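In: next come a sequence and a model predicted from it.
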Amino acid sequence: MDKLIFTSLSGQKHIDQRVQQISNEIANVSTTGFKKEFAAATETYRYDGDGFKSRYVPVVTPSNRVDLTDGAMQSTGRPLDIAVSGNQLLAVLTDNDEIAYTRRGDLVLGADGLLRVGSGERLASDANTPISIPALTEIKIGPDGTVLGKQIGGDAVIFQPIARIQVAEADPGKVSLRADGLYESSDRQPFAAAATPAVQSGALEGSNVSLFSAMVDMISMSRRYEMQVKVLKQASDLAERSQSLARVTQ
């Protein structure tokens, strides 16, 4: 009997974790550059314990691997909106000056003169430093990630290079989601710089979550949960009948 209960509870745990993933995807369906996670993985482990023989049971482990499938490109015409695609990622500096990665390209110029992504992190240059923009400077970003600028109202008519955005070429099998929503390599090593950065200016990448697919998955998980509840109810009924039969035969 406990085998049936164990299997059902393991199934419920998997469903609960998957529902959390789907809920997060739905909440971020409109978030710039958002990437969904791959579904949780199931592994089999051996359990030993008093009162029952050793057995192998399925154990669900959450996956923090990121699906880099491109989202829809949205033209904005704004010079500080950029997008990359494929396996390329934008490098940012965290609060403790570590390099992490993102696909958010909705850049803003902070009060401190630093370029930041929409979630607040500082955009990183190819020298692993923040990108500082001089005051009263008109800027644009080239297809190779070079940040160009010229003084507003000045005599200069040619944009001069200020810095170059660090664009990484990620190994899609190693891109992991951090607790802060940024990405890193699963081996905690920096990704290599992209040999040919492809930065699209005046555009943003949308989320790669399909709301329709996410809702279908949520309905499927709801039905699976109902099935597991029925299994537990049947296990309880069988236990009661077994106890009744034991009392009758005494």
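Out: Yep, that arrived.

In: please make it C-alpha for all contacts and neighbour counts, starting now.
Out: OK.

In: which other helices and strands contact the longest helix along the chain?
Out: Using DSSP state H to define each element, the chain has its longest helix at helix 211-249. Packing partners of helix 211-249 (3 or more CA pairs under 8 Å, 6 or more residues apart in numbering; DSSP states H and E): helix 2-27.

In: now the angle between helix 211-249 and the helix it packs on, please.
Out: Angle of helix 2-27 versus helix 211-249, following axes from the mean of the first three to the mean of the last three CA atoms, to 10 degrees, is 160 degrees.

In: and here's the other structure:
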Amino acid sequence: MDRMIHTALNSMRNLSELQKINAQNLTNMSVPGFRKDLWGQAGTGYLQAGQEPTARAFALGTGKSEFSYQLGTMDPTGVDTDIAIVDDGWLLVQPPDGSPPALSRRGDLSVNAEGILVNGSNETVLSDALAPMVIPPYREIQITQIGEILINPLAAEAGQFVSAGFIGTTTAAGVDLRKNEDGRIRALDGTIPPPDQIAHMQQGMLESSNVSAVEELVYTIELQRRFEMSVKFIESAKQIDQAAAQIMRIAQE
């Protein structure tokens, strides 16, 4: 009976991890450019007493979290500092906590009080030279499809634009990307691919997250039903064990 209970408890533990991923996706459903978390890779572990084989197996999480590459919908905002990458590609950003640079598709950009270009998570947007994008005071701003930022400085005449640099982008071609412990996207070794400036972007638009509310809510119900089945499985194992003990007591009388 202990094998039945072990199997059910291990299933419940795995369901708990899946529920965390499901909750994470629902929480970030409204975050621009968010990539849906997926169940990561897993191996199989076995409980053993010495060298004796056993049927007690359990799942082992391996590697870092995987995510969906599916594109979100492109929604026009009319905000000059909003951008959306319309094809495969990533922005290069520096997290505010000092952790290593990461990749992002979040395009709700703004210029902070220090004149540095940041996104909605207060991550610093990096240039094609992997330096912070510093934007001088401007009257008007334009962001081209290749990521060049053109501004009409306050000191210049209207209609006169100068370049403030290029937003760093990469397609990460051939690189296996994962979400790290901080939820940010990097290569498996924790680094980011070098800029290649191939991605195309559109000004005045934002890419929504690729999380489907309907799919996640249906999945929530499915996970709850699986959890209830595991609880019933444990209860059945308990009843079988009690019945076997009762039979043994009767046989000894």
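Out: It's in. This structure is a prediction, so every number in the text was calculated from the model and none was measured.

In: mean shift between the longest helix of structure 1 and structure 2?
Out: In the superposition with structure 2, the average deviation recorded for helix 211-249 of structure 1 is 0.9 Å (mean CA distance after the TM-score superposition for structure 1).

In: ok, and the closest non-adjacent residue to the residue mapped onto Thr44 of structure 2 from structure 1?
Out: Under the alignment (TM-score structural alignment), Thr44 of structure 2 pairs with Thr44 in structure 1. Excluding the flanking residues, the one nearest Thr44 of structure 1 by CA to CA, 6 or more residues apart in numbering is Pro58, at 4.5 Å.

In: likewise Glu148 of structure 2?
Out: Phe166 (4.2 Å).

In: identify the residue of structure 1 aligned to that neighbour.
Out: Structural correspondence for Phe166 of structure 2 with respect to structure 1 (TM-score structural alignment): Arg164.

In: OK, contacts around its match?
Out: 125-126, 144-147 (CA atoms under 8 Å, 6 or more residues apart in numbering).

In: mind running it again at 6 Å?
Out: Counting by CA atoms under 6 Å, 6 or more residues apart in numbering, Arg164 of structure 1 makes contact with 125-126, 145-147.

In: looks to me like it is in a strand.
Out: Yes - membership of Arg164 of structure 1 in a strand is supported by DSSP: H, G, I helix; E, B strand; the rest coil.

In: my guess is Gly105 of structure 1 meets Ala83, correct?
Out: Yes - in this structure, Gly105 of structure 1 is within contact of Ala83 by CA atoms under 6 Å, at 5.4 Å.

In: give me the neighbour count for the corresponding residue of structure 1 for Leu130 of structure 2.
Out: In structure 1, the residue paired with Leu130 of structure 2 according to TM-score structural alignment is Asn128. Counted with other CA atoms under 10 Å, the neighbours of Asn128 of structure 1 add up to 16.

In: give me every residue that touches Asn128 of structure 1.
Out: So Asn128 of structure 1 contacts nothing (CA under 6 Å, 6+ apart).

In: can you tell me the element it falls in?
Out: Assigned by DSSP states H and E, Asn128 of structure 1 falls within no helix or strand.

In: just checking, Gly71 of structure 1 touches Val209?
Out: No - at 7.7 Å, Gly71 of structure 1 does not count as touching Val209 under the criterion of CA under 6 Å.

In: between those two, which one's more packed in?
Out: More neighbours surround Val209 than the other of Gly71 of structure 1 and Val209, with 25 against 19 (other CA under 10 Å).

In: quick one: map the more buried one onto structure 2.
Out: In structure 2, Val209 of structure 1 lands on Val211 (TM-score structural alignment).
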